[in-house]
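*Asks:* What follows is a protein structure lacking sequence information:
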């Protein structure tokens, strides 16, 4: 398959999101598209896939002019796309999601689920994918949901795969497994488009790379004709700023104390877990997705009631309190899922930015919100965090995924609470924004705030954490100080129960 895009233009009202971009994708190759949040990467691929209209330009498939009227037409032509924010039905099973709209039907119109199960099991076995086909998607971690999206494309036998930030929420082991699948696709002669912020992955996987900035194509060519450093400069339009040297922390008293916390019952129970997060430190939690990290975060933030144990914030027992009460007690929360938990997408940027501040002086007058104050506050966050959006009055849902994430991070860090729970805080943001967010987290730590960092990025855990706790099978399998941490030791604890440090993790 050979796909050529020529002089593509996509506009949203007065905004030109893609400005005369030309790209080519060939069978048996991996083509990476990189750029800052809002650079137009996802938009140009959405245009190819028939999700958004092109105002100018042309597309040819194997030399023949095409223009998809909808994604269904693109799918029938052999294209498949996995979006950064998953397109799954949460109340349906893995099997039902994968075959949705492509169900094998019998003579009477009944779906042949047995036939679909056998076909899907064969596809999964061919690529070494292990997942419970009968599990409800609502019960899956983000990493497992990514696998379901990949399975949909495998089931459809697409000839061209477009993957938008496919490893954003995957652990190193899951990323390696995905890349093994992609390599087998490449060897089978399929074309792969990889939209990503991770330059190491670009250098490891891509045969060609295209860099976009502000809707324009600034570089496109073979991976051998450039370098990681040059790609980074092309992305930001200049040199990246060096981060200051990371100073050792000076931990104080415990801000978050967890004792013998148990979430769920039976074989799937998470815990018992005990840990402390102290003033002036970052405690990182590492682990392969699905080993209890999500359940732990939900229990700590009030999204789920624990079955046993104690949770204290600033010496206050909060185990029985809801999310709002815990935030009032001194907690800020950067959730893993910005779409469902972090933002109200139909709401304005100013409304989303002001969540949690409506009881503060200046933000409300009697029973009414002060719109001018909300707009000023949102404008300040937009400028400080370099959020690309039309302005405070724009709807949150109009932003790119990375800019949504920056808005959530900006809102939560600006609250200045004693405790910050950060769950994959740099998911889907560009390299410049990653450095900025990391710097802000370290500033908060140095100012005496306690930060609990849960991340699927092992490099992020190692770069920011003063202490590291590793989870496996719903329990703490190991814990170590920053000075004693290395990838091999952490990786060993991620794959098996090591020292049972559920009590030791609490030791200061």
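*Replies:* Received the coordinates, thanks. As the structure is a prediction and not an experimental result, all values here were calculated from the model.

*Asks:* only C-alpha atoms for contact and neighbour calcs from this point on.
*Replies:* Fine.

*Asks:* So residue 154 belongs to a strand, correct?
*Replies:* No. Per DSSP: H, G, I helix; E, B strand; the rest coil, residue 154 lies outside any strand segment and is helix.

*Asks:* Take this one as well and set it beside the first:
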């Protein structure tokens, strides 16, 4: 099935998110679409899947112009999409999730689960997918949930699969399994569109790559006719930054000390966890999402009750609320910028100044000094290259990656002794990743303590001085920077701790 997007333009108010883009998607190809946050790549694919209506342009399938205004129309036309945030019902089985809203009905009006099971088993086995259909989704790993989403698309007989940042929360082993499935789809003649910011993965699996920048398509062609460096230059619109030199330094005084912390988790107890972070070091917390990282961060920041002792800058804080912990010396870059990091209905300026300690500079008696707030917001917009209409624009108008840049800039500007960064570059483009990593390293080199919690293994390995791995709510192992490898950390992430620690010995 050949798909052609022709002259697609999308506007959100004054912002032109996609500007006259034409793109061909061919069967039997893995087509990577890359670009900075706000470049328009997800918006373009959302047009194809019926989630966004374009201001102009057409969609053709096998030469015939088609039109749909909802995902149901796209699915009926043979398209399927796996979103970055999965859409599964945790209290239902895998089989029930897959057939939901597409249930096969038998002679007496009941759902024919046996027929669905036969059909699914046949298609899954044909692509090397092995997963028990009667397992509850609530007990699955992130990688397994993604496989379920892919099986939903398969069940609906999609010929074009769109995957949005599909490896952002996978272990190296899960990524390899996903790529094996995608290669099988390609061999069966399906078209796969991969929205991603990971250029190593583009080079590993893509047949064709398209680069978007500022809402326009700036390059598109076979992967064999380009290079990783050329793609990166197209994404950022200029030369790549030089490789960052890591400054060796001895850690200073203890900033954060955690002793036997225990918190409630989803279906498991998290802890007891003991860890420390000193001034001038980055301690990385690695692990597959759902192994206690969120509960640990919530307990440290005051968002979740926990037992055990937590000391920040010499002060016991486990009974203090969020605001008092921040005043003592804590900044927090949350994973969920939508709910925790930003007030989406407020302006960029209001969000940029939320929780600032130097409030006198931003107030006139009982009133806010809005010009000063706008100046500070504008400085963050320029420094972090945030794509937004300006300080007075609503935070809700920004793409996910630009929201993340705003949160990172606001929190790091506070220059507190401790920074807790939770997946700080999730869904962020190559230029912003490099900048955010540089800012975290700058904080470390200036003597701040950084606790980096990330499901991105490359991020953990690149930034951390020490690495702790969480599995099932407990620390599976600790590895020094010089001894860490992807394979060893991957084993700890999947509980093969004995094998992983042998690698160090």
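*Replies:* That came through, no problem. Fair warning: this is a prediction, and the values are worked out from it, not measured in the lab.

*Asks:* Any idea what the TM-score is?
*Replies:* Overlay of the two chains. TM-score (TM-score structural alignment, normalised by the length of structure 2): 0.90; 499 aligned residues with a Cα RMSD of 3.0 Å.

*Asks:* residue closest to the middle of structure 2?
*Replies:* residue 426 (3.3 Å; Cα atoms, centre = their mean).

*Asks:* Quick check, it in contact with residue 168.
*Replies:* Yes. Here residue 426 of structure 2 lies in contact with residue 168, judged by Cα atoms under 8 Å, at a distance of 7.1 Å.

*Asks:* in a strand, that's where residue 238 of structure 2 is, yeah?
*Replies:* No. Residue 238 of structure 2: not assigned to a strand; according to three-state DSSP it is coil.

*Asks:* for the residue nearest to the centre of structure 2, what are its contacts?
*Replies:* Contacts for residue 426 of structure 2 (Cα atoms under 8 Å, 6 or more residues apart in numbering) come out as 168, 335, 401.

*Asks:* Correct me if wrong: the first one contacts residue 454.
*Replies:* When you say that, I think you mean residue 168 of structure 2. No. Contact criterion Cα under 8 Å: residue 168 of structure 2 and residue 454 do not qualify, at 10.1 Å.

*Asks:* These two - which one has more neighbours?
*Replies:* Legend: neighbour count by other Cα atoms under 10 Å for residue 168 of structure 2 and residue 454, higher for residue 454 (24 against 19).

*Asks:* Surely the more buried one touches residue 284?
*Replies:* Yes. Counting by Cα under 8 Å, residue 284 is a contact partner of residue 454 of structure 2 at 7.4 Å.

*Asks:* Strands of the stretch 151-300 of structure 1, start to end?
*Replies:* 160-164, 191-195, 208-213, 216-222, 254-263, 270-278, 281-286 (DSSP state E, counting those that start in this stretch).

*Asks:* what does the stretch 351-500 of structure 1 give?
*Replies:* Going by DSSP E, counting those that start in this stretch, the stretch 351-500 of structure 1 shows strands at 364-365, 368-369, 419-423, 450-454, 467-472, 475-481.

*Asks:* Out of these, which gets nearest to residue 192 of structure 1?
*Replies:* Smallest distance to residue 192 of structure 1 across those (Cα to Cα): 29.3 Å, for strand 419-423.

*Asks:* Show me what that closest one is packed against.
*Replies:* strand 331-334, strand 450-454 (3 or more Cα pairs under 8 Å, 6 or more residues apart in numbering; DSSP states H and E).

*Asks:* Output the contacting helices and strands for the last one.
*Replies:* Read that as strand 450-454 of structure 1. strand 270-278, strand 281-286, strand 419-423.

*Asks:* now with 6 Å?
*Replies:* Judged by 3 or more Cα pairs under 6 Å, 6 or more residues apart in numbering; DSSP states H and E, the packing partners of strand 450-454 of structure 1 are strand 281-286, strand 419-423.

*Asks:* Can you state the residues of structure 2 onto which the longest one aligns?
*Replies:* Okay, so that is strand 281-286 of structure 1. Counting by TM-score structural alignment, strand 281-286 of structure 1 falls onto residues 281-286 of structure 2.
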